[in-house]
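[1] got a structure for you, letters missing:
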């Protein structure tokens, strides 16, 4: 299967919107907390704003899946982008922290709904033999956005103010809306009625999948979210300045981005386990090894290993979800899958936060590494090839 047949059908309907939304979303992730502080909010308020976004994502994982099953993936993606763009503009219209919490929740709801709709859409339009490469390419574009978005957003906010940065992000979102409206295919909805009871039945019917592959998904997301917190905290703990920590994070991200497409090729040629098992083990060991970092070079070495492990795992969570989703109940299944992954993303920083309140940061890295090791064993022992 040549590259044109694999990537052609999703070039404009998936990849281009992913870049546009990725750059704007990654910029907002760093700008919104800083904006809260800039208008007089506390550090706690800034952190709560990020938490409200996470709550919005978790709250809409299952409803978005049901809506996609009833009305189709394209409509859900368009509605979700509308929520995201509205939230981005909404941040510029208020200095009330409580209102900003609500806007952040809406932003998370839109982000979750869009991710669900996109996963379901890819499952619908891409053949199983090509999904690994498509999702790896998509994940690579997201990782690339993480390099561009924060830098561009911070530069624009510093030069022209937060409002200009927020409106620019909203402009990218509007562009993504137009691209999807024109180029995304309209798939026939899978359900005639909206039924939350069907989601409960799906949990029961696929309980083994959720208790094995679902645990794998939680483990990956826990480790991925933990690494974002651990590297800067450990860097600060051992006395590195902000610029040096930023350099380490950038080098780690560069290694991560370099591996996104090879990871997809390996998945499609040798199977999902060929990347899932070694990448989860490497991530777990390198995160645990952060406890031993004592200076620039030791932390850089471990961060590079983390980047390698994360890069090798590119797309594995989304690929497993799309592979395992039953065709007739795809959207509902992916809604549950998103709920699991969002739980893992929230759990990583929470575990670190609770640990550092009573113990050194090195203990937190050992705990995260230990949890990752247990998850890696579950993947090796219980997750079957898809």
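    That came in fine, so what should we check first? Keep in mind the model is a prediction, meaning the values are calculated, not measured. Numbering: from 1, shown residues only.
[2] going by C-alpha atoms from here, please, whenever you check contacts or count neighbours.
    Will do.
[3] how about residues contacting stretch 378-386?
    212-213, 215-216, 271-273, 276-277, 320, 323-324 (Cα atoms under 8 Å, 6 or more residues apart in numbering).
[4] cool, and stretch 241-252?
    Residues outside stretch 241-252 that contact it (Cα under 8 Å, 6+ apart): 147, 231-232, 235-236, 296, 299-300, 303-308.
[5] quick one: buried residues of the helix or strand harbouring residue 203?
    When secondary structure is defined by DSSP states H and E, residue 203 falls within helix 196-205. Neighbour-count burial for helix 196-205 flags 199, 202-203 (criterion: 16 or more other Cα atoms under 10 Å).
[6] then this one, side by side with the first:
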């Protein structure tokens, strides 16, 4: 660690930086598997249920537009508190939904709030964590989200079993949002825990040449930032969009597949919860790989694995023992996704200016979320026109294409750590 970097202690992240993220993500992890199920209960067909589920990623995409500006103006903590309360309002509307359209609008609001919450924590990590620890810290942040996505479905299964109501799971996320806001209000601002202030960020130079080119532009807004960084976003950004697409595909296809082969609500939540445990268990290993061997050593096997897993699942729908195939592929996809934990956040942090990273990170996340929002819409369209199996196969091919783009464009100049 260079002398210009702030002193770093892992324990300084735990309560103020990671606990609110965990509380929020537990609730989000709980609702993700049940969104298509609730849509189905409200009368949606399989393709429409996929469309409703995609609204959370569309919300992420819309939320990326103002979030960089908002966080630059208000700071990370106020933005997260506001996002938690907006998400709670959206969840209340979801509970009251009487049609797939109303449910989709509610999920859209939740997605917008989730985007602001996630970007605020990403911006904090980029500013205050030394570069030699960056991949491990951001993988730990990614692992915190994954822990929530692991715990959430188990809690969802318990809530469904106890109450007999799938919509009651939305109430679980409301509790998570309120708890996250309370923690943020009561605990010390994590920026203060690092002994840093907004002024001290200017002491850092840009982490990459591309980051330096953005300094003159990054306070203007998302779209100007995107124009200034168009070379990055139209090359490596396409790979980031495909990573976002394949991750969103996995989150949408697995619940839809379970519905299509007749797995019950509670069992679906349980299977996805176990898959989340595997995903979560690999987060720190992913950070170690990136810090020691470079970003590509994590990204490439992850995307190849996700592609092969989607292709395998696409051929299994009508096979004997299709439930066993589903469970096996769900676990394999979790391994592939887990070894890529934190890759999008780490690449974004590598390219951003640490003095004020939020605007570029907003543009970077917008690009990745564009893929994440487009994938469920593509899945819904192909499912409606042909079949869910073909939609799954298409996503597998896109994952392999994304692996090729990452191989070509991931920067080779990012410093590596001697662990």
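    Looks like it came in fine. In this text, all values refer to a predicted model and were calculated from it rather than measured experimentally.
[7] so how far is the helix holding residue 203 of structure 1 off the chain centroid?
    Relative to the centre of its chain, helix 196-205 of structure 1 is centred 25 Å away, using Cα atoms, centre = their mean, to the nearest Å.
[8] for it, name the packing helices and strands.
    With contacts taken as 3 or more Cα pairs under 8 Å, 6 or more residues apart in numbering; DSSP states H and E, helix 196-205 of structure 1 sits against helix 330-356.
[9] okay, angle between the helix it packs on and helix 196-205 too, please.
    70 degrees (axes from the mean of the first three to the mean of the last three Cα atoms, to 10 degrees).
[10] buried ones in helix 330-356 of structure 1?
    Using 16+ other Cα under 10 Å as the test for burial, helix 330-356 of structure 1 gives 330-349, 351-352, 355.
[11] pretty sure residue 50 of structure 1 contacts residue 103?
    No. Residue 50 of structure 1 is beyond contact range of residue 103, at 10.9 Å (criterion: Cα atoms under 8 Å).
[12] higher neighbour count, those two?
    Set side by side, residue 50 of structure 1 and residue 103 show more neighbours around residue 103, with 25 against 18, by other Cα atoms under 10 Å.
[13] whereabouts in structure 1 does stretch 293-313 of structure 2 align?
    Counting by TM-score structural alignment, stretch 293-313 of structure 2 pairs with residues 270-290 of structure 1.
[14] what's next to the matching stretch, contact-wise?
    Residues external to stretch 270-290 of structure 1 that are found in contact with it (Cα under 8 Å, 6+ apart): 220, 223, 227, 234, 263, 266-267, 299, 302-303, 305-306, 309-310, 312-313, 316, 319-320, 362, 365-373, 375-376, 379-380, 384-386.
[15] work out for me the element residue 69 of structure 1 sits within.
    Element membership of residue 69 of structure 1, judged by DSSP H and E, is helix 43-71.
[16] which helices and strands sit right next to that helix?
    Counting contacts by 3+ Cα pairs under 8 Å, 6+ apart, helix 43-71 of structure 1 is packed against helix 16-38, helix 73-90, helix 97-125, helix 330-356.
[17] reformat the ones you listed as a markdown table; add distance to residue 291 of structure 1.
    Putting these into a markdown table (distance: least, Cα to Cα, whole Å) gives the following:
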| stretch | distance to residue 291 of structure 1 |
| --- | --- |
| helix 16-38 | 26 |
| helix 73-90 | 38 |
| helix 97-125 | 32 |
| helix 330-356 | 13 |
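[18] closest to residue 65 of structure 1 out of these?
    Proximity to residue 65 of structure 1 (Cα to Cα) singles out helix 330-356 among those, at 4.4 Å.
[19] going through the contacts of stretch 270-290 of structure 1, which ones are buried?
    220, 223, 227, 234, 263, 266-267, 299, 302-303, 305-306, 309-310, 312-313, 316, 319-320, 362, 365-373, 375-376, 379-380.
[20] measure the residue mapped onto residue 84 of structure 1 from structure 2 to residue 153 of structure 2 for me?
    Residue 84 of structure 1 maps onto residue 87 in structure 2, with residues paired by TM-score structural alignment. Separation of residue 87 of structure 2 from residue 153 of structure 2 (Cα to Cα, to the nearest Å) stands at 18 Å.
[21] the more surrounded of those two?
    Per other Cα under 10 Å, whichever of residue 87 of structure 2 and residue 153 has more neighbours is residue 153, with 31 against 27.
[22] now the more buried one. Nearest residue, chain neighbours left out?
    Excluding its sequence neighbours, the residue lying closest to residue 153 of structure 2 (Cα to Cα, 6 or more residues apart in numbering) is residue 30, at 4.5 Å.
[23] aligned partner of that neighbour in structure 1?
    That one, residue 30 of structure 2, aligns with residue 27 by TM-score structural alignment.
[24] equivalent analysis for residue 229 of structure 2, please.
    Correspondence of residue 229 of structure 2 to structure 1, assessed by TM-score structural alignment: residue 206.
[25] what do you get for residue 240 of structure 2?
    Residue correspondence to structure 1 (TM-score structural alignment): residue 240 of structure 2 is matched to residue 217.
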